[in-house]
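Predicted model and sequence below, questions to follow.
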Amino acid sequence: MCGIVGLFLKEPKLEPELGALLSEMLDIMCDRGPDSAGFAVYGAGTPGFVKLTLRGPAGTDFAALGGQIGHLVTPRDTHAVLSVPAAEEAAVRAALARIAPEVRVVGAGNRMELYKEVGLPADVAKRFKLETMSGTHAIGHTRMATESAVTTDGAHPFSTGPDQCLVHNGSLSNHAGVRRLLAREGLSVNTENDSEVAAAYLTYRMRGGDTLGEALEHSLDDLDGFYTFVVGTETGFGVLRDPIACKPAVMAETDSYVAFASEYRALAGLPGIETARVFEPEPAKVYFWDRAA
């Protein structure tokens, strides 16, 4: 049992409130997943630049690390954001691996920042000051570990492509076979978590030319098990439940936003919820909203 939340804003005036709204939703989902939590926020980006979200051991001196590689690093607890010219991304990653091999890149993209840690979801959100973040959309996850250990590496979201991430509630029965397929295609999966396999599968399909919506459609044929996916891209937000749809899910849509949660109580505090169209997403149906459309 895990908890998923997501919020996609249609109305720009709500963007400064994105983090505060998502933080409350995560807090309410604490009892669905008390061992770890994470979230991805799509905020402002700079054309031609890539944000690398870094994670290091407690006490990592990110400011000194930035000085060593010649770029400003903005710390947030055990994580930090490093913004670099896109043309220098490969060189910066190589420098990080050489200078600070204990520091991991957990997400990359023009707009996405990704944070996750072990602990109560409400505490994780406070550590990273989620309530202060702004943006157009965000997704989050509260985890109750079943298939792998309680570690930061096992926490969601998982990101395997630029500005792309996924949170998942459920279990995949054929993830080992999909993992082998992805390895043959040059996509490595670094944890035991089947959710990272799902994220990498979507990246694989999109590298082959699929849109996110098309990749989600293909997952209905290629991924077995029971699952609910909520995914983010640079400008979009998608939801998919498996054909059986045994995992709880509820959505709310107004002229100002689209919201997802594992339970309605996580939506109850959203502005205008009393007049929202509240519905359960249908099994095996791809839902997708895009700010670029």
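Sure thing, it's come through.

use CA for all of it now, contacts and neighbours both
Will do.

Closest to the centroid, which residue in the protein?
P157 (3.7 Å; C-alpha atoms, centre = their mean).

what's the distance between the residue nearest to it when sequence neighbours are not counted and E282?
Nearest non-adjacent residue to P157, counting by C-alpha to C-alpha, 6 or more residues apart in numbering: V167, 4.9 Å away. Going from V167 to E282 by C-alpha to C-alpha, to the nearest Å gives 18 Å.

And those two? Which one has more around it.
Taking other C-alpha atoms under 10 Å, V167 and E282 do not tie; V167 has more neighbours (32 against 16).

Mind telling me what element that one is part of?
Assigning secondary structure by DSSP states H and E places V167 in strand 164-172.

Would you mark the buried spots in the next helix or strand after that strand?
With elements assigned by DSSP H and E, the helix or strand that comes after strand 164-172 is helix 175-184. For helix 175-184, the neighbour count (16 or more other C-alpha atoms under 10 Å) marks H175, V178, R179, L182 as buried.

Over to stretch 58-73?
Going by 16+ other C-alpha under 10 Å, stretch 58-73 has these buried residues: T60, F62, L65, L72, V73.

Pretty sure the residue nearest to the centre of the chain sits against G38.
Yes: between P157 and G38 there is a contact under C-alpha atoms under 8 Å: 6.0 Å.

Looking at this structure, which helix is longest?
Identified as the longest helix of the chain according to DSSP state H is helix 194-207.

which helices and strands sit right next to that one?
Packing partners of helix 194-207 (3 or more C-alpha pairs under 8 Å, 6 or more residues apart in numbering; DSSP states H and E): strand 158-161, strand 164-172, helix 175-184, helix 212-222.

who's in contact with whichever strand or helix holds F237?
According to DSSP H and E, F237 maps onto strand 236-241. Strand 236-241 has contacts (C-alpha atoms under 8 Å, 6 or more residues apart in numbering) with 8, 137, 212-213, 216, 226-232, 281-292.

same thing but 6 Å
The contact list for strand 236-241 (C-alpha atoms under 6 Å, 6 or more residues apart in numbering) reads Y227, T228, F229, V230, V231, P283, A284, V286, Y287, F288, W289, D290.

The structure to be compared is supplied as follows:
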Amino acid sequence: MCGIVGLFLKDASLKPQLGELLSDMLVTMTDRGPDSAGIAVYSDTDGKSGKITLQSDRPDEDFSALEKTLADASGGAASMVRNDTHAVITAPAEALKKIEAHLASAHPGLRVMSRGEAMEIYKEVGLPSDVVDRFGIRSMQGSHGIGHTRMATESAVTTMGAHPFSTATDECLVHNGSLSNHNSLRRKLVREGLRFETENDTEVGAAYMTYRMQNGANLGEALEDCLSALDGFYTFVVGTKRGFGVLRDPIACKPAVLAETDRYVAFGSEYRALVNLPGILDARVWEPEPATVYFWEH
């Protein structure tokens, strides 16, 4: 099962509504994935600072300890905002490497959800409506975002097993389907120096695209390469700093719907995820073709 949603805003006046619109889309997909949920939100950046989004199963203890050491680790250049089990550290780019090294050595229990200038990822176990509410997603503003509701059929229900998965700066992936060759591909990518945090096949898909882009491919080429490198059935929705893309495997057995107006592009596993979007009755609505890359960018 699993449900995917995505919303790319062309009209800047809709940015204050991104969280509300994306949340409604995600909650509508609850019966496709009631186990856990996650959202990646992309906001405007100043080009001077970056963000690290962290998660902890013991947020009061772990984030309190981090607050005591963060100033020294960053030279006083970082700030941290806590949000339930997550926290976002913001700092100049040159300080982020020091902070990451500090996290690995002094706070190994903290999990990095995402890194980037624009992207923040929030995900947890629970119903999509509960996940949306606990992080205040509805009030978030931004230019685009993607979300996922998970029905765990092949692995445990855990925070780290929830989507989105991020293996590169400002890039993340959500996935509906199943990859059959992810273990062999994982071993290859480990030999190439990539690291994995979970056994989830979606993380392998994200890491494969990161690997291809590290070796000169652009995002569109990396998605095209998935068609020959990945076995199985899948619908991918990918978020980047400037846009988002969609790819279905050559069989395309997983449902997918795209809608476009002059104000936005929207994706849903089912059309009902899109019905409350403004102007949806005037949108061009279609089923994305198999083995075809779709991408929109600011």
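Structure received. Every value quoted in this text rests on a predicted model; they were computed, and no experiment measured them.

care to give me the TM-score?
The TM-score (TM-score structural alignment, normalised by the length of the first structure) is 0.97; 291 aligned residues with a C-alpha RMSD of 1.0 Å.

circling back to that earlier point, how close does the strand holding F237 of the first structure sit to the second structure?
Strand 236-241 of the first structure, aligned to the second structure and superposed, deviates on average by 0.4 Å (mean C-alpha distance after the TM-score superposition for the first structure).

Tell me which residues of that strand come out buried.
Applying 16+ other C-alpha under 10 Å to strand 236-241 of the first structure flags G236, F237, G238, V239, L240, R241 as buried.

and if you look at stretch 126-140 of the first structure?
For stretch 126-140 of the first structure, the neighbour count (16+ other C-alpha under 10 Å) marks F128, L130, E131, M133, S134, G135, T136, H137, A138, I139, G140 as buried.

Which residue numbers in the second structure does it align to?
Using TM-score structural alignment, stretch 126-140 of the first structure corresponds to residues 133-147 of the second structure.

before we move on, which element is the equivalent of E89 of the first structure over in the second structure in?
Using TM-score structural alignment, the partner of E89 of the first structure in the second structure is L96. Assigned by DSSP H and E, L96 of the second structure falls within helix 93-106.

Next SSE downstream of that helix?
Using DSSP H and E, the helix or strand that follows helix 93-106 of the second structure in sequence is strand 111-116.

Quick one: the contacts of strand 236-241 of the first structure as CSV, columns for distance to R205 of the first structure too.
As requested, these are exported to CSV (distance: C-alpha to C-alpha, whole Å):
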residue, distance to R205 of the first structure
Y227, 18
T228, 18
F229, 15
V230, 16
V231, 14
P283, 21
A284, 18
V286, 15
Y287, 17
F288, 16
W289, 19
D290, 19
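
Sort out for me which of the residues you listed are in strands.
Residues of the contacts of strand 236-241 of the first structure located in strands (DSSP state E): Y227, T228, F229, V230, V231, Y287, F288, W289, D290.

of those residues, closest to M206 of the first structure?
Nearest to M206 of the first structure among those, counting by C-alpha to C-alpha, is V231 at 13.1 Å.

Relative to K13 of the first structure, how far out is T152 of the first structure?
From T152 of the first structure to K13 of the first structure the distance is 33 Å (C-alpha to C-alpha).

quick one: which of those two has more around it?
Taking neighbours as other C-alpha under 10 Å, T152 of the first structure and K13 compare with T152 leading, 17 against 10.

can I assume that one is in contact with V124?
No: using C-alpha atoms under 6 Å, T152 of the first structure is not in contact with V124; the gap is 11.1 Å.

Between these two, which contacts overlap?
The overlap between the contact sets of T152 of the first structure and V124 (C-alpha under 6 Å, 6+ apart) is empty.

what's the neighbour count on the equivalent of E185 of the first structure over in the second structure?
With the correspondence set by TM-score structural alignment, E185 of the first structure lines up against E192 in the second structure. As a burial measure, E192 of the second structure scores 10 neighbours (other C-alpha under 10 Å).

mind checking how far E192 of the second structure is from T169 of the second structure?
The value you get for E192 of the second structure to T169 of the second structure, if C-alpha to C-alpha is used, is 18 Å.

In contact with the residue lying closest to I4 of the second structure once chain neighbours are set aside: list those residues for me.
Residue nearest to I4 of the second structure in three dimensions, not counting chain neighbours: H148, with 4.6 Å by C-alpha to C-alpha, 6+ apart. H148 of the second structure sits next to G3, I4, A37, G38, H163 when contact means C-alpha under 6 Å, 6+ apart.

one step back: out of the buried residues of stretch 58-73 of the first structure, who's nearest E147 of the first structure?
Closest approach between those and E147 of the first structure, by C-alpha to C-alpha: T60, at 29.4 Å.

how close does the closest one sit to R76 of the first structure?
To R76 of the first structure, T60 of the first structure is 11 Å away according to C-alpha to C-alpha.

what do you get for A90 of the first structure?
23 Å.

Those two: who's more crowded?
Legend: neighbour count by other C-alpha under 10 Å for A90 of the first structure and R76, higher for R76 (17 against 10).
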